[in-house]
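Student: Return atomic coordinates for the entry below.
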Amino acid sequence: MSNLARQLQDQQQQQQMPLTEPKRAKARKFWLTPGEMVLGLTFTTMVGFGAVHMISNQSQIYSVNKDIQEIQSSIKEQGKVNDDLKVQVSELSTYERIKSITDKLGLQFNDKNVKVVQQK
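Tutor: Predicted coordinates for the structure are as follows:
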């Protein structure tokens, strides 16, 4: 075969076979570099931790405020009880009542033995 025949044969084979180039695997292009991904993950983790920490602190503050209000209400109730007891003491320590009790017990009034005690 001559060189011309060989060229013709090659041309015919090329015309019969469609031109297909081997497909290359497309390289995936990420819009973030690995370093940026690490920084983003670190930042997201820190924000999440901060949010959980803030919610935990708010919960503790709420609990302490609730305890303070309960203690203040119990202090007010105890103050009312104390005021009632002071009134009761003043009613029970009147001169007429003491005089009537001494008369019932047969005791006699002696001015020299009387001592005045005042409450604060």
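Student: alpha carbons only for contacts and neighbour counts from here, please
Tutor: Fine.
Student: For this structure, which segments count as helices?
Tutor: Under the criterion DSSP state H, the chain carries helices at the ranges 3-16, 34-92, 95-105.
Student: Out of these, which is closest to Asp111?
Tutor: Comparing these against Asp111 with Cα to Cα, the closest turns out to be helix 95-105 (12.7 Å).
Student: hang on, the earlier thing: nearest to Gln118, out of the helices of the chain?
Tutor: When the helices of the chain are ranked by proximity to Gln118 (Cα to Cα), helix 34-92 comes first, at 10.7 Å.
Student: need the contact list for Ser59.
Tutor: With Cα atoms under 8 Å, 6 or more residues apart in numbering as the criterion, no residue contacts Ser59.
Student: and this one, so I can compare the two:
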Amino acid sequence: MALRNYQSEPYIARPSFPEQPPQPKKPAIQKSKIFSKGEKVLFLGLLSIVTVLSLMIVQTQSTVRATTKDISLLEQQIDTTSKENTDLSIQVRELSTYDRIWKKAEELGLKLNEQNVKVVPGQ
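Tutor: Below you'll find the predicted structure:
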């Protein structure tokens, strides 16, 4: 058996299309952050303060409206009581006239005895 002596040549594959020159890479553009961490914390703090103050204002307005409603109800009650008092005082004046009292006394059997009447000076 005879040894065959083969020369090995490296295989170079040649592309079937023409080689394009490498395109220069664009430098990576760093995205600049719109807000830094500190600015975000400040923004969140400001937002929370505004929210709390808004809620306090709404709560205060609600309390003021409730108090105003209570005041108006009390004023209505005062007006009603005042009208009742006025009506009752008019009724007292009507019922306390001399003629009415005299008629009521006669109905109950009282008689006028001028010897028992004493005149009181004054009013």
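Student: Post the TM-score for the overlay when you can.
Tutor: Structural agreement between the overlaid chains, expressed as a TM-score with TM-score structural alignment, normalised by the length of structure 1, amounts to 0.72; 101 aligned residues with a Cα RMSD of 2.6 Å.
Student: ok, back up a step: want to throw the helices of structure 1 into JSON lines with distance to Gln118 of structure 1?
Tutor: Written out in JSON lines, the entries for the helices of structure 1 read as follows (distance: least, Cα to Cα, whole Å):
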{"stretch": "helix 3-16", "distance to Gln118 of structure 1": "128"}
{"stretch": "helix 34-92", "distance to Gln118 of structure 1": "11"}
{"stretch": "helix 95-105", "distance to Gln118 of structure 1": "13"}
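Student: so which of the ones you listed gets nearest Ala27 of structure 1?
Tutor: Ala27 of structure 1 lies closest, by Cα to Cα, to one member of the helices of structure 1: helix 34-92, at 15.4 Å.
Student: Quick one: the residues in structure 2 that the closest one pairs up with.
Tutor: On structure 2, the counterpart of helix 34-92 of structure 1 by TM-score structural alignment is residues 37-95.
Student: average distance between the matching stretch and structure 1?
Tutor: Superposing on structure 1 places stretch 37-95 of structure 2 at an average distance of 0.6 Å from its equivalents, by mean Cα distance after the TM-score superposition for structure 1.
Student: How far off centre is that stretch?
Tutor: Shown here is stretch 37-95 of structure 2, whose average C-alpha point lies 12 Å from the average C-alpha point of the whole chain (Cα atoms, centre = their mean, to the nearest Å).
Student: How about stretch 10-22 of structure 1?
Tutor: Centre to centre, stretch against its chain (Cα atoms, centre = their mean), the figure for stretch 10-22 of structure 1 is 73 Å.
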